[in-house]
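Novice: Here is my input; please provide its structure:
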Amino acid sequence: MSPDRAPVGTLFRRFRERLAAEGPERLGGPGHPTGHGAKVTATPGADAPVGTGGVGPAANGTGARATGDAGVARTDRGAQEVGLAPHPPRDAEPASRPRRRGKGGGEQLNVPPAEFTSYYGRPILKAPVWRWDIAAYLFTGGLAAGSSLLAAGGQLTGRPALRRAGRVTSLAAVSASAYFLINDLGKPSRFHHMLRVAKLTSPMSVGTWILSAFGPAAGLAAIAEAAPWLPRRGLAGVGRTLLPPVGQAAGLVAAVTAPALATYTGVLLADTAVPSWHEAYPELPTIFAGSALASGAGVGLLAAPTGQAGPARRMAVAGAALELWGAHRVENRLGLLSEPYALGTAGRLLRAGRALTAAGVAGALVGRRHRSLSALSGAALLAASVCTRFGIFHGGVASAKDPRYTVVPQRERADRRAAEQG
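Specialist: The predicted structure is shown next:
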């Protein structure tokens, strides 16, 4: 701005003073030809005609407003002389609008409550690519571990039916586990390649070695059960003599490695970035250990006579206690991350698992002298183990697909750290 030029505010004030002194004819008031008249809008019902250069007398007092071109209506004074309402000042409050009423009588919000969304609604984590065969692997691994413990209990307490059922089931279950794992890997050679190294910080590597140690021991223990069917003479007779002690040693080796086989899958799931698995790292090994014991007890209750099923009933009680305690913690301790375990497929499976576990334990305790009731209890415990493993699996997958379960806990942890530092 040049120093000899007055400010804009001063020029505007001088213009208003000249306008007040000379009148509205300065800008083409009534009677002054301008080529086009002032455009005025009257209130509805006014009988004043609108013309070029003026307004009718009925416009006085009607509250009409100036809305258009150059003329008297462009100034407050001109509008007052012709009976129009002047323009409101710039700092005037806007007229209040009537509030909209909702169905409940309250004020209807113009903007709906915000919902959590991620970038273009995409998941933040890549959901596990594991299919149903990994969930089945979780079950068969636990069943193999629990059955080997049952077989060891039958071996140490002199219950041959219980020992036999445990050993045979353990071999069948660990064989199914190997199949499900190799089927998920895609090629059998990949399982072999995992044995090239032993990495203690990798649950997958440790689990591969546990499975490799458990499998041959369980196999030898199960083969030893066929010794009484071998001939007494010749090479088969030698096998008939050597297999029982070898089977006893192998059965104990399998029982020693069984706890690691039963729980490492829980560590494997918790070691991932899947929110509801990772946050449940203290409970998942406990749940899987209890589920393994309960499933092994179910095998004993199904296959062994009631007189030899005492260890199976005690295993059922211990396994059910661990499983129900861990499941209760997972569904109540994790806050928002407990939600995937209570909704959808996971919620239905876990609720069914709790009900079947409770029914199986009750039947095992009541049916000590009823063979059919004992067998039904064993079947309920096996079904409960299946439901629990698949429920935990589906709950974790659901939490990975919804970005809310990733971002909200992160924000809560950041807020807690900021509050502690502040």
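Novice: only C-alpha atoms for contact and neighbour calcs from this point on.
Specialist: Fine.
Novice: Looks like residue 318 contacts residue 290 (just checking).
Specialist: Yes - counting by Cα atoms under 8 Å, residue 290 is a contact partner of residue 318 at 7.1 Å.
Novice: Show me which of those two is the more surrounded one.
Specialist: For residue 318 versus residue 290, the count of surrounding residues by other Cα atoms under 10 Å is larger for residue 290: 29 against 18.
Novice: Need the nearest residue in space to that one, chain neighbours excluded.
Specialist: Here the nearest residue to residue 290 in space, its sequence neighbours aside, is residue 319; by Cα to Cα, 6 or more residues apart in numbering that works out to 3.9 Å.
Novice: another one to check against the first:
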Amino acid sequence: MTSSEFDQFRPPRPPRKKGRRGAGGRRGDELMVPDAQVEHLGADGYYGHPVVKAPPWETPVGAYLVLGGVAGGSGLLAAGAQLTGRKALRRNARLAGLTAAGAGALALVADLGRPERFLHMMRTFKVTSPMSVGSWILMGFSGAVGVAAASEVDRMLGGRLPLGGLRPLLRAVEPAAGLGAGALGAPLAAYTAVLLGDTAMPTWNAMHRDLPFVFVSSASLAAGGLALITTPAAEAGPARNLAVLGVLGDVVATRVMEHRMDPVAAEPLREGRPGALMRWSERLAIVGGAGALVSGGRGGRFARVAAALSGAALVGASACTRFGVFHAGIDSAADPRYTIEPQKRRLAERRARGVTDDSITGL
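Specialist: Predicted coordinates for the structure are as follows:
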């Protein structure tokens, strides 16, 4: 006979009935815990314990969310600069995209613990798995932006990279690689939102319809803000426009998302560290967007400094958004109330619509 620290929480066992067959079909078998029904659960869940288990994700995963957005937005911005002949903006956005993608991959590997675990994710492609699809998107984007950025670095060094006979090939595939990175930029910025919304974490799951719009807007303002820091004002017009559109999208999409979420599941977004991050995100986004507009029509040193400060505020706003969402989801797993109360509300709504015979209302 074995004992467990959870024995104290088990209900008393009823006496066995001789000859009874349990659920397993064997004589004497019996259910150790009675069937759970959602409407009979209190706000403290099962004996006060969390209903869902939070993923073992730490700060590197939050950093990956931020860097993936910067990389994806920069790839899209670089493709636009390529098509409109803005060489400085194209170069800076490509280098930013490669740096962010590389740093994001390192953050992901750091969370996995061993580098080979990342390679294991590349063994198959499963379209129903956001993690699998996202891994391939990251690899495809990194390869494409890497080719385009390598060509930019070679030009910056006056053709002194030891490429030999590969230089003509690199120049030939550079345009296609740049456009390929642009095509994969939006999926790279958005797939992490699908990944979070596909989990059982109450807050993440409750925002699954609107979080991709928030993350794409966040990536746009981050990439535009970073380009404002690195690019002269003469070529930074598209970056400024992308940043301002990203600010509008981020503020509106975040407000709509919180309004459409279950009010209980949305609480972690407004409380504690996640709440502070989300409030700072909106403030920095508005300040950065306003600064980008003010600096747009002016030249000289003032415009350059204003653009750089605005860009830094926008990058900070994107980081606050993604870390705020990340911590809110983790926190929502700790309190059973965030799982139980929305479930009860959904159950009541389905029964009010007359649905009484499906796998949910029939419990």
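Novice: Looking at structure 2, name the residue matched to the residue nearest to residue 290 of structure 1.
Specialist: Taking TM-score structural alignment, residue 319 of structure 1 has residue 246 as its aligned residue in structure 2.
Novice: next one: residue 345 of structure 1
Specialist: Residue mapping for residue 345 of structure 1 onto structure 2 gives residue 273, with TM-score structural alignment as the criterion.
Novice: Same check on residue 290 of structure 1?
Specialist: Under the alignment defined by TM-score structural alignment, residue 290 of structure 1 corresponds to residue 217 in structure 2.
Novice: which strands and helices sit next to whichever strand or helix holds its match?
Specialist: Taking DSSP states H and E as the criterion, the element that holds residue 217 of structure 2 is helix 211-230. The helices and strands touching helix 211-230 of structure 2, judged by 3 or more Cα pairs under 8 Å, 6 or more residues apart in numbering; DSSP states H and E, are helix 59-84, helix 87-112, helix 166-197, helix 237-260, helix 300-332.
Novice: Who are the contact partners of the match of residue 319 of structure 1?
Specialist: Taking Cα atoms under 8 Å, 6 or more residues apart in numbering as the definition of contact, the neighbours of residue 246 of structure 2 are 216, 217, 218, 219, 220, 221.
Novice: The helix holding residue 217 of structure 2 vs structure 1, average distance?
Specialist: Average distance between helix 211-230 of structure 2 and its aligned residues in structure 1, after superposition and using mean Cα distance after the TM-score superposition for structure 1, equals 0.7 Å.
Novice: if we can go back for a sec, I'd like the helices and strands packed on helix 211-230 of structure 2 written out as JSON lines, with distance to residue 149 of structure 2 added.
Specialist: Listed next are these as JSON lines, based on distance: least, Cα to Cα, whole Å:
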{"stretch": "helix 59-84", "distance to residue 149 of structure 2": "10"}
{"stretch": "helix 87-112", "distance to residue 149 of structure 2": "5"}
{"stretch": "helix 166-197", "distance to residue 149 of structure 2": "9"}
{"stretch": "helix 237-260", "distance to residue 149 of structure 2": "18"}
{"stretch": "helix 300-332", "distance to residue 149 of structure 2": "21"}
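Novice: most packed of those helices?
Specialist: Using mean count of other Cα atoms under 10 Å, the stretch among these with the greatest mean number of neighbours is helix 59-84 (a mean of 26).
Novice: Where in structure 1 does that helix align, residue-wise?
Specialist: Here helix 59-84 of structure 2 aligns to structure 1 at residues 132-157, judged by TM-score structural alignment.
Novice: what's the closest non-adjacent residue to residue 65 of structure 2?
Specialist: For residue 65 of structure 2, the closest residue by Cα to Cα, 6+ apart turns out to be residue 322, at 6.4 Å.
Novice: so what corresponds to that neighbour in structure 1?
Specialist: Under the alignment (TM-score structural alignment), residue 322 of structure 2 maps onto residue 389 of structure 1.
Novice: now swap in residue 203 of structure 2 and tell me
Specialist: Residue 203 of structure 2 maps onto residue 276 of structure 1 when the alignment is built from TM-score structural alignment.
Novice: Could you look up the SS state of residue 159 of structure 2?
Specialist: Per DSSP: H, G, I helix; E, B strand; the rest coil, the local secondary structure of residue 159 of structure 2 is coil.
Novice: Next one: it from residue 98 of structure 2, what distance?
Specialist: Summarising the geometry, the distance separating residue 159 of structure 2 from residue 98 of structure 2, computed by Cα to Cα, to the nearest Å, is 20 Å.
Novice: before we move on, the earlier item: who touches the match of residue 322 of structure 2 in this structure?
Specialist: Applying Cα under 8 Å, 6+ apart as the definition, the contact partners of residue 389 of structure 1 turn out to be 135, 136, 138, 139, 288.
Novice: Recalculate using a threshold of 10 Å.
Specialist: 134-140, 142, 266, 287-288, 291, 346, 349-350, 353 (Cα atoms under 10 Å, 6 or more residues apart in numbering).
Novice: Just the closest of these to residue 385 of structure 1, please.
Specialist: Using Cα to Cα, the shortest approach to residue 385 of structure 1 within those belongs to residue 291, at 5.4 Å.
Novice: Please tell me I have it right and that closest one contacts residue 322.
Specialist: Yes - if you go by Cα atoms under 10 Å, residue 291 of structure 1 and residue 322 touch, sitting 7.8 Å apart.
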